[in-house]
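just need the structure, nothing else, for what follows:
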Amino acid sequence: MKPIFNTISSILIGSALLMQPAYAETPPNMLVVGFSMNNILTLDPAAITGKEAVQVLANIYDNLVSLNAADRSKIDPQLAESWTVGDDNSTITFKLREGATFASGNPVTSADVVWSLKRVMKLNLAQSTSLKTHGFTAANAEENFTAPDEHTVVIKLPKKVDPQIIIMTLCLVGPGSVLDSKAVTEQEKDGDLGNAWLTNNSAGSGPFKLEGWRSNERVTLDRNDEYWGDAPAMRRIIMRHLAESQSQRLMLEKGDIDIAYSMSAADLKALENNEDVKVQTIGGSGFYYLAVSMKDEKFKNQKVREALRYLIDYQGLNDSVLPYFGKFRDRPIQTGISGALPSIGYKLDVEKAKALLAEAGYPNGFSTTLRAISDTPFVNLAPAIQATLAQAGIKAEIITGSGDQIYGAMRERKFELIVGRGGGGQLPHPDSNLRSIVYNPDNSDEAKLTNFQGWRTSFYDEKINKMIDEALVEANPEAQIKKYEEIQTYYADMVPAIQPFAEVVDSVGFRADIRGLELNASWSTELRTVTKER
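Predicted structure coming up:
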């Protein structure tokens, strides 16, 4: 194990903590968070990928609307105080609140909202995918995002779609984040719309602003004194890169950090009897899965993919590795979402897998690589899956690394096997799961649909694309549920490139004197409500 990171006093040069002893209690007006930054590559809302960047930016940027943390089906006002859907379901009109300003002091106007939406589409980076899915493009952005006055935003839907899923999409950090257009434009270089500058800077209207980011070290947020809402109790938030779960646990126990976002099941379990620490668990977004690249000749074979389905120890993984992180689920729609069927109940069956491999022409198995990011719980999932693959003769070399190294290879479609986490679910709608995990409208390398897991795995099935599109626009609720059930059955029969083995749950450890912490299943947990009872 690497040495435990130095205490907070050692990193806050020039602060009041400089004279504090080791393992000093954190100040009452400063929140110290431990989490892994391995998957944070940029802080530009249009370009981010992964939950960790969302956890940071949710405290810097506001959206028009947000998903309620306690009730995922409820949409709360944020910069928009009200919104209406047109009678023909083709437009959505938002009315902005008066008096909101960005951290720069510039007023938040409808022009900023429209500019932010157009920017996402023009940059065509990771966060454009969720809007492109529903027909929005850089070419039609001018027509579909308009600001008839300073406090009104009108969104015209370019194709028939459930307007609620567009409103839900605008709740997400990334596609829905509203930027200070004046501040960002001033930093634009070579037509990049401020992309380079926003990698290390912020231009939001949220309760905090970015003071600094040192990759794989820490993110520092300062209270935004221009914030339009109730002032946060915390003057500063320090989000420290603590990749090792045990480091987070020890520092949480000592009081060196207030919140630990990414601890292992074993460390969370060990904290249950500690009166100074609490653990909060909620349903999360997406799945843990084993994925194959169908660019690889072996995995194009349906029998091979089916064999892999029976070389996952579903029960063992969920019992030993995934408490606090996931619960058994082998369907592509999360439990509790409209239309979700019960799990099929797949089990580890080595003999059945061997028979399938023999049918596929691999009676003695084969060699391959298995990628996983070097974070909890993946560092434990990968060896467990490697062991069960070996029982059928599949020799999988584990490759670990940062999010950029592992998911980067997946985004470039240059991998063989990966144990990953994803598959949508930030929106409480079955389309959010299906469109992320299996939908792929264009399988060409040039399409670069990196937010679609289906595209990343080179999986393409025209029938399921059509089924997903038709289900989304079905107006009759009962008929829509039936369509989603049919999709799940077809998904199982065709043996796709991604096999879920658990749905994500989110757990966080925090000091017992922390109040107001409420995890959000869309990863956008707001820390402005947090106080300390000291």
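
from here on, contacts and neighbour counts on C-alpha atoms
OK.

mind listing the helices for the stretch 201-350 of the chain?
Under the criterion DSSP state H, counting those that start in this stretch, helices of the stretch 201-350 of the chain are mapped to 245-254, 265-270, 297-300, 302-309, 314-320, 350-360.

ok, residues contacting the third one?
Contacts of helix 297-300 from elsewhere in the structure, counted by Cα atoms under 8 Å, 6 or more residues apart in numbering, are 292, 293, 294, 304, 305.

how many other residues sit next to residue 364?
When neighbours are defined as other Cα atoms under 10 Å, residue 364 has 11 of them.

swap that for residue 295, sorry
Around residue 295 there are 16 residues (other Cα under 10 Å).

hang on, residue 436 is in a helix, isn't it?
Yes - counting by DSSP: H, G, I helix; E, B strand; the rest coil, one finds residue 436 located in a helix.

pretty sure it is in contact with residue 455, am I right?
No - taking Cα atoms under 8 Å as the definition, residue 436 is not a contact partner of residue 455, at 9.2 Å.

settle it for me: which of the two has more neighbours?
A count of neighbours by other Cα under 10 Å puts residue 455 above the other of residue 436 and residue 455, at 29 against 24.

by contact count, what packs against the host helix or strand of the more buried one?
Element membership for residue 455, per DSSP states H and E: helix 453-456. Applying 3 or more Cα pairs under 8 Å, 6 or more residues apart in numbering; DSSP states H and E, we find helix 453-456 packed against helix 430-437.

list the contacts of the helix it packs on.
Taking Cα under 8 Å, 6+ apart as the rule, helix 430-437 contacts 286, 332-334, 337-340, 422-426, 451-454, 468, 472, 484, 498.

repeat the analysis, applying 7 Å as the threshold.
Counting contacts by Cα atoms under 7 Å, 6 or more residues apart in numbering, the residues outside helix 430-437 that touch it are 286, 332-333, 337-338, 423-425, 451-454, 472.

of these - the most surrounded one?
residue 333 (32 neighbours).

that residue contacts residue 340, doesn't it?
Yes - proximity of residue 333 to residue 340 meets the contact threshold set by Cα atoms under 7 Å, at 5.6 Å.

how about the contacts made by residue 365?
By Cα under 7 Å, 6+ apart, the residues touching residue 365 are 357, 392, 393, 394.

can I get those residues in CSV with secondary structure?
Output for the contacts of residue 365, formatted as CSV (three-state DSSP):
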residue, secondary structure
357, helix
392, coil
393, coil
394, coil
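
which among the residues you listed gets closest to residue 96?
Relative to residue 96, the closest of the contacts of residue 365 is residue 394; by Cα to Cα it sits at 57.0 Å.

how about the strands in the stretch 351-500 of the chain?
Along the stretch 351-500 of the chain, the segments classed as strands by DSSP state E, counting those that start in this stretch run 367-373, 395-401, 417-422, 498-511.

another for comparison:
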Amino acid sequence: MKKKGLLLTCVLLVLSIASISAKGDAEPASEQAAMNAPLVIAIEPDYFTFDPGYAYELYAPMVIGVVYDNLFEFTSGAAAPMPQLAESYTVSDDGLVYTFKLRKDAAFVSGNSVTATDVKFSFDRAINLKSNASALLDGVVSIDVIDDNTVSITLGKADSAFISKTTSTAYAVLDSAVVIEHGGVSDASAAQTDSAQNYLDHQSAGSGPYTLKSFTADDKLVMVRNENYWGDLPAFETIIIQDMPDENAQLLAVKAGDIDIAFNLSSDQLSQLDSIEGVQIISSTTMTMGFIMMHSDPEIGMQVSDPYVQKAIRYAVNYKELQTLIGAGTITPESFIQVGFIGSKDPIDPASQTDLTKAKDMLSKSAYPDGFSIDFRVCDLAPEGIPLTLIAEKIKSDLEKIDISINIVQETWGGGFGDAYRNRTVGFTAMYWGPDYNDPNTQLAFLPGQYVGLRAGWTADMNPALAAMYDTIVAETDNNVRTGFIEDVVTETGEDSPFIVYAQYPKYIAASSMLKGVEYSNLYRLDLAEISK
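Modelled structure (predicted):
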């Protein structure tokens, strides 16, 4: 993230959100106050931790991305990762050993210099915590400190996306001295003995342009500018991220000027902002995709574990109506390799993809030719402002047309659904996914035998040839060859897999017209350090 320097005086942290206005015609005195006011963002968050070793939710990078630094980062408009804490790097001829030279001027908020020891501690800890985030470091065999400013990372196998992976929050570099002081452990016992998460959930140990001031679940998060940041200072002294799950409340708040950015608006709500002065609309296509998951283990997925039932559902879903429901700009990729990645294909024609005759034919070949009833578990999350419960109702309506009756069971993500989903015990659901890093290799997690594939009970022995494509693609450093392999995966999984991708979401953000640099980021959601007035 390139940071824009701007000296601001320290004021207004104690103001309530209701008193904040970033819009309107101001008198000279109030203009100065507006420039010094906090940046207030309303979102429907899914995060619950800001410990980089654990964080794996869609919105966590919005915070972690400005509190911590990485070896590499994705800057606005960049097609490839750019150095951040790394000054330069070399790769061995076999593609297994990466040696990074660190910049010497980077320091943590504590004042401690960023060293190779901190990189090793951070990566070892992330690996040994054995969390969901740990999967992003699965290929790392060892991290070795060469000297204070040189660190070497050895991989078990060549990885064509390794530099892109280092931009993810799992690779954030922590102040090892501070984390150890608060219970941090990086050795093999970390999963059992590390106790630093609570500290890192409410304070930070990073070298980024902001520090975490406070976090109250279901209320708000406050970050303050790191005045000793080693790079260019960001514009805003204080950022408040307000938990506002109701998109209508977000709409009213941005119209009234009580917030600066409404992050979870639907396309239907945009028309209500057409005549509102001082509000700008930012729209883009995201890499966030929604999918139906059908567990392949009969004991968990029950009827939907039947491959013919899975195909019947694939043809029964009305993709065109789902696109309309989600809003203008929605597209439907052929498979879990989103449109925009190398190897992806053009969006499918939603009208031709739905075929009830084929759906009924597939069902007739299954063990349940006369249809069946089944529970459909759905949680309370709302990707890009669209509740998954709304998607579930649409799927229920579609499947009734082929005599599949689903009973929608509503659950909360934090109340057990999240754990069940990750522990591979959810049989039939609608969920969503955003890339962990900006490379199609991140989507290979959906292949049989990989960690998302296994959430659907899709083991490697169910499709050994397809499972083997993971290693083939990851090891291939020639992008032209890799593209061909990915295209093959798209073709096969678009026709036969326990995942049905029903949409690639658009994104609509309403923001004060006084703001600059408000852009959607697939990695960070918003690059907060880029926003200014």
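
got a TM-score for the pair?
Superposed pair, TM-score by TM-score structural alignment, normalised by the length of structure 2: 0.86. Supporting alignment: 493 aligned residues with a Cα RMSD of 2.4 Å.

picking up where we left off before, so which of the helices of the stretch 201-350 of structure 1 gets nearest residue 520 of structure 1?
Closest to residue 520 of structure 1 of the helices of the stretch 201-350 of structure 1 is helix 265-270 (Cα to Cα; 18.9 Å).

just give me the mean distance for that closest one relative to structure 2.
For helix 265-270 of structure 1, the mean deviation from structure 2 after alignment is 2.7 Å (mean Cα distance after the TM-score superposition for structure 1).

so how far is that helix from its chain's centroid?
Centroid separation for helix 265-270 of structure 1 versus its chain: 23 Å, with Cα atoms, centre = their mean, to the nearest Å.

cool, and stretch 300-320 of structure 1?
Taking Cα atoms, centre = their mean, one finds stretch 300-320 of structure 1 lying 24 Å from the centre of the chain it belongs to.

what range does it cover in structure 2?
The alignment of stretch 300-320 of structure 1 onto structure 2 (TM-score structural alignment) covers residues 305-325.

spatially central residue in structure 2, please.
residue 58 (3.3 Å; Cα atoms, centre = their mean).

OK, contacts around that one?
So residue 58 of structure 2 contacts 46, 434 (Cα under 7 Å, 6+ apart).

if we go to 8 Å?
Contacts of residue 58 of structure 2 by Cα under 8 Å, 6+ apart are 46, 47, 433, 434.

for residue 171 of structure 2, same thing?
52, 70, 71, 122, 123, 126, 165.

aligned to the last one, what sits in structure 1?
So that's residue 165 of structure 2. Using TM-score structural alignment, residue 165 of structure 2 sits opposite residue 169 in structure 1.

surely its match touches residue 163?
No - counting by Cα under 8 Å, residue 169 of structure 1 does not reach residue 163; the two are 9.9 Å apart.

neighbour count winner among the two?
The neighbour comparison of residue 169 of structure 1 against residue 163 (other Cα under 10 Å) goes to residue 169, with 21 against 18.

measure the more buried one to residue 54 of structure 1 for me?
As judged by Cα to Cα, to the nearest Å, residue 169 of structure 1 and residue 54 of structure 1 stand 14 Å apart.

and residue 219 of structure 1, by the same measure?
13 Å.

do the same with residue 94 of structure 1
For residue 94 of structure 1, the distance to residue 54 of structure 1 - Cα to Cα - is 24 Å.

rewinding a little: TSV for the contacts of residue 365 of structure 1, including neighbour count and distance to residue 493 of structure 1?
Shown next, in TSV, are these (neighbours: other Cα atoms under 10 Å; distance: Cα to Cα, whole Å):
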residue	neighbour count	distance to residue 493 of structure 1
357	26	17
392	25	22
393	18	25
394	22	23
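
can you lay out those as CSV showing distance to residue 155 of structure 1?
Output for these, formatted as CSV (distance: Cα to Cα, whole Å):
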residue, distance to residue 155 of structure 1
357, 51
392, 53
393, 54
394, 51
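
what lines up with residue 446 of structure 2 in structure 1?
For residue 446 of structure 2, the residue aligned by TM-score structural alignment is residue 437.

now the helices of the stretch 201-350 of structure 1 in CSV, with distance to residue 408 of structure 1?
Output for these, formatted as CSV (distance: least, Cα to Cα, whole Å):
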stretch, distance to residue 408 of structure 1
helix 245-254, 23
helix 265-270, 26
helix 297-300, 20
helix 302-309, 23
helix 314-320, 25
helix 350-360, 29
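
tell me which of those approaches residue 79 of structure 1 most closely.
Among the helices of the stretch 201-350 of structure 1, the nearest to residue 79 of structure 1 by Cα to Cα is helix 245-254 (34.6 Å).

and that closest one, which stretch of structure 2?
Using TM-score structural alignment, the residues of structure 2 aligned to helix 245-254 of structure 1 are 247-256.

how close does the matching stretch sit to structure 1?
Relative to structure 1, stretch 247-256 of structure 2 is 0.7 Å off (mean Cα distance after the TM-score superposition for structure 1).

returning to that earlier point: secondary structure class of the residue nearest to the centre of structure 2, three-state.
Applying three-state DSSP: residue 58 of structure 2 is coil.

coming back round to it: can you tell which of the strands of the stretch 351-500 of structure 1 is closest to residue 523 of structure 1?
Here strand 498-511 is closest among those (Cα to Cα), at 8.8 Å.

so what does the closest one touch, helix or strand wise?
helix 245-254, strand 259-260, strand 277-292, helix 314-320, strand 326-328.

so how far is that strand off the chain centroid?
Remark: strand 498-511 of structure 1 is offset 12 Å from the chain centroid, using Cα atoms, centre = their mean.

would you map the helices across the stretch 401-534 of structure 1?
Taking DSSP H, counting those that start in this stretch, the helices of the stretch 401-534 of structure 1 run over residues 403-411, 430-437, 453-456, 462-473, 477-494.

okay, these in a markdown table with distance to residue 31 of structure 1 next?
Shown next, in a markdown table, are these (distance: least, Cα to Cα, whole Å):
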| stretch | distance to residue 31 of structure 1 |
| --- | --- |
| helix 403-411 | 26 |
| helix 430-437 | 33 |
| helix 453-456 | 35 |
| helix 462-473 | 41 |
| helix 477-494 | 43 |
